[in-house]
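Undergrad: give me a 3D structure for the following:
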Amino acid sequence: MANTPSAKKAARKIERRTEVNKNRRSRMRTFVRKVEEALASGDKDAAGAAFKNAEPEIMRAAQKGVLPKNTASRKVSRLAQRLAKLSA
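TA: You can find the predicted model right below:
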């Protein structure tokens, strides 16, 4: 348990930041899930629209430090590949 005032403040800040990051991660996963569901159903128009919405959300999560930049790029790349395969 934090004893000093600065440690108590740091604990409060970490708690708030954790909550924000949890929301951002959840939001990103929701967008990714929508793309995957559209890909699974074979609807390329819906998948394209969902991907267009998901890509900035994934990159924003990376920018905000929720996940590493390379991880976000890899996720976007793999979704794009699956979308291209569906369109072909």
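Undergrad: switch to C-alpha atoms for all contacts and neighbour counts from now on
TA: Fine.
Undergrad: and residue 34, what helix or strand is that in?
TA: Remark: residue 34 resides in helix 5-41, with elements defined by DSSP states H and E.
Undergrad: and the angle from the very next helix or strand once past that helix to helix 5-41?
TA: Using DSSP H and E, the next helix or strand after helix 5-41 towards the C-terminus is helix 44-63. Here helix 44-63 runs at an angle of 160 degrees relative to helix 5-41 (axes from the mean of the first three to the mean of the last three CA atoms, to 10 degrees).
Undergrad: now the second one, please; I'll put the structures next to each other:
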Amino acid sequence: MANTLQSKKRIRRNNRRAEVNGARKSRIRGFIKKVETACTDGDKGAAQEALKTAQPEIAKGVAKGVMHKNTAARKMSRLSKRVAAL
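TA: Just a heads-up that it's a prediction; the model follows:
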């Protein structure tokens, strides 16, 4: 249990940041899911549009510290590859 004021504040801050970061991760996953569903449906145009909107969101996740840059690069690469294969 936190005893000092600083540790209590740190717990409050961590909870707030976890909530915000969770929302960011969820948003990114949603954009990725749109690309993947468009790929499974075989709709190349929709997949390309979804990829165009997903890439900046993934990059924003890296900038905000929610996602590691190599993870983001890997995800973008794999999504691009799937769209190109259509």
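Undergrad: quick revisit: check which helices and strands the helix holding residue 34 of the first structure sits against.
TA: helix 44-63, helix 69-87 (3 or more CA pairs under 8 Å, 6 or more residues apart in numbering; DSSP states H and E).
Undergrad: winner for burial among these?
TA: Burial of these is given as mean neighbour count (mean count of other CA atoms under 10 Å); helix 44-63 ranks first at a mean of 19.
Undergrad: tell me the centre residue of the first structure?
TA: For the first structure, the residue nearest the mean C-alpha position is residue 28 (2.9 Å; CA atoms, centre = their mean).
Undergrad: and it, what does it touch?
TA: Shown in contact with residue 28 of the first structure (CA atoms under 8 Å, 6 or more residues apart in numbering): 54, 57, 58, 61.
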